[in-house]
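A.B. asks: take a look and give me a structure for this.
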Amino acid sequence: MHKIITGIHVEVTDAIREYTLEKLDSLEKYIPKDDTSAKVTVELEKTTAHHSNGDVFQAEAQLHIKGKDITIRAVEDDLYKAIDTLKDMLARELSSYKDKERSIFRRSAHRMKNLLKKLTN
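C.D. replies: Purely as a prediction, here's the structure:
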């Protein structure tokens, strides 16, 4: 999976980049192995919430995999917390996608099996 990490109003240090890449690497198990075009773009942004004190960090991921585009945004008061939340949300979405793909395959296989049984009888 190709990974791009950018920062808006925040410097993406080596520590932040490594932390983000480590979190994204844990999502590889959800991506089909034959999908070489998988690409994730992560934008880390520091914003201000106009009615609250302190900084607000936003992590947004745009994931493009075969047959699906996923965009997820996490907003937290700490950058690392935003990255963790983003990873959890992506994992949930990818797990659901993988389960749907597997379910479609199994239904198709079941239909084919029934069709072959009818033909042989």
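
A.B. asks: can we go C-alpha only for contacts and neighbour counts from here?
C.D. replies: OK.

A.B. asks: so Phe105, which state does it fall into?
C.D. replies: helix (DSSP: H, G, I helix; E, B strand; the rest coil).

A.B. asks: output the contacting helices and strands for whichever strand or helix holds Ser95.
C.D. replies: Assigned by DSSP states H and E, Ser95 belongs to helix 79-120. If you count contacts as 3 or more C-alpha pairs under 8 Å, 6 or more residues apart in numbering; DSSP states H and E, helix 79-120 packs onto helix 14-25, strand 55-65, strand 68-76.

A.B. asks: which helices and strands does the longest one pack with?
C.D. replies: Contacts defined by 3+ C-alpha pairs under 8 Å, 6+ apart place helix 14-25 against helix 79-120.

A.B. asks: what angle do the helix it packs on and helix 14-25 make?
C.D. replies: 20 degrees (axes from the mean of the first three to the mean of the last three C-alpha atoms, to 10 degrees).

A.B. asks: what residues are up against Thr41?
C.D. replies: 3-6, 61-63 (C-alpha atoms under 8 Å, 6 or more residues apart in numbering).

A.B. asks: could those residues be laid out in CSV, adding distance to Glu45?
C.D. replies: Shown next, in CSV, are the contacts of Thr41 (distance: C-alpha to C-alpha, whole Å):
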residue, distance to Glu45
Lys3, 17
Ile4, 14
Ile5, 11
Thr6, 9
Ala61, 11
Gln62, 14
Leu63, 17
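
A.B. asks: nearest to Val12 among these?
C.D. replies: Thr6 (6.9 Å; C-alpha to C-alpha).

A.B. asks: and that closest one, helix, strand or coil?
C.D. replies: strand.

A.B. asks: so who does the closest residue in space to it that isn't next to it in sequence touch?
C.D. replies: In this structure, Thr6 finds its nearest non-sequential neighbour in Glu43, 5.0 Å apart by C-alpha to C-alpha, 6 or more residues apart in numbering. Residues near Glu43 by C-alpha under 8 Å, 6+ apart: 5-8, 58-61.

A.B. asks: second input sequence below; structure requested for side-by-side comparison:
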Amino acid sequence: MDVVVTGRHIQLGDRFRQHVLDRMGKVEQLAPRTMRVDVLVTHEPNHRQAKSTERVEVTCHARGPVIRAEASHDDKYAAFEMAMDRLAERLRRAADKRRVSRGRRTPESVAEHTGRLVQEPAGLPAMTDAEQASHDGDGAFADSPIEVREKVHSSAPMTLSDALYQMELVGHDFFLFHDLDTDKPSVVYRRRGWSYGVIHLEVADAESAAS
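C.D. replies: This next block holds a predicted model:
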């Protein structure tokens, strides 16, 4: 299993890198088929406090869906441990789903499936799925001070149920996917409790859009 540790706006020492490697045994135990784990540490300002914070994203690549977790703290070691705890919980969910799927003759409904998942705290995190991005860039928006992070999101067509499941695994409140049933670009998003919404994009030609 390859482990890639990267720092953004921060220099990472050998001690932290070794600490990350020492903790990867948990990933191998829960997901033995994992091929690569990406650990991204980002140093960024904390808008709620005067000091800065460290955000850690841990992404697990295997032959199934990509599983990701993130956490923030003013200490990168603490942020990493929090992210690892969340990742471990999501790896357990994925393992449980595989066991349930093999034992069932009838598929679960979306409500039954999502009802077993533990809801993450509310929020609207940016789409930072490093595992699904072939391009990542930050840049100013026109002449304004606004910065826009650009992502190229690649995905095979999937059902709405699969999109809900993958959204839970990466810990987001929304998920961009290609709907297998409608053959349209779509976004599923969390509303309240176990209520979800889905938006399908109807691509119009230039003449129709102008009219």
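
A.B. asks: need the TM-score from the superposition.
C.D. replies: Here the TM-score for the pair of chains, by TM-score structural alignment, normalised by the length of structure 1, is 0.79; 105 aligned residues with a C-alpha RMSD of 1.5 Å.

A.B. asks: thinking again about what came up before, using PyMOL, define a selection of the buried residues within the contacts of Glu43 of structure 1.
C.D. replies: Selection command for PyMOL covering only the buried members of the contacts of Glu43 of structure 1, criterion 16 or more other C-alpha atoms under 10 Å:
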select buried, resi 58+59+60+61
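
A.B. asks: any idea which helix or strand carries the closest residue in space to Gly7 of structure 1 that isn't next to it in sequence?
C.D. replies: Nearest residue to Gly7 of structure 1, sequence neighbours excluded (C-alpha to C-alpha, 6+ apart): Leu44, at 4.7 Å. If you go by DSSP H and E, Leu44 of structure 1 is part of strand 39-48.

A.B. asks: okay, that strand sits on what stretch of structure 2?
C.D. replies: Using TM-score structural alignment, the residues of structure 2 aligned to strand 39-48 of structure 1 are 36-45.

A.B. asks: Ala59 of structure 1 versus Leu79 of structure 1, what's the distance?
C.D. replies: 8 Å (C-alpha to C-alpha, to the nearest Å).

A.B. asks: any common contacting residues for the two?
C.D. replies: Common neighbours of Leu79 of structure 1 and Ala59 (C-alpha under 8 Å, 6+ apart) are Leu44.

A.B. asks: right, and Asp77 of structure 1 touches Phe57 too?
C.D. replies: Yes. Contact status for Asp77 of structure 1 versus Phe57: in contact at 5.7 Å, counting by C-alpha atoms under 8 Å.

A.B. asks: who has more neighbours out of those two?
C.D. replies: Phe57 (23 against 17; other C-alpha atoms under 10 Å).

A.B. asks: just give the closest residue to that one, not the sequence neighbours.
C.D. replies: Phe57 of structure 1 sits nearest to Lys46 (C-alpha to C-alpha, 6+ apart), 4.6 Å away.

A.B. asks: over to Asp75 of structure 2?
C.D. replies: Glu54 (6.3 Å).

A.B. asks: most centrally placed residue in structure 2?
C.D. replies: Val170 (2.9 Å; C-alpha atoms, centre = their mean).

A.B. asks: surely that one and Val66 touch.
C.D. replies: Yes. Val170 of structure 2 lies in contact with Val66 (C-alpha under 8 Å); the separation is 7.5 Å.

A.B. asks: now for the closest residue to Ile5 of structure 1 other than its chain neighbours: which residues touch it?
C.D. replies: Nearest-residue entry for Ile5 of structure 1: Val42, 4.8 Å, with adjacent residues in sequence omitted and distances by C-alpha to C-alpha, 6+ apart. By C-alpha under 8 Å, 6+ apart, the residues touching Val42 of structure 1 are 3-6, 59-62.

A.B. asks: next one: Val42 of structure 1 from Thr120 of structure 1, what distance?
C.D. replies: 53 Å.

A.B. asks: next, count neighbours for the aligned partner of Ala82 of structure 1 in structure 2.
C.D. replies: If you follow Ala82 of structure 1 across to structure 2 using TM-score structural alignment, you land on Ala79. By the criterion of other C-alpha under 10 Å, Ala79 of structure 2 has 20 neighbours.
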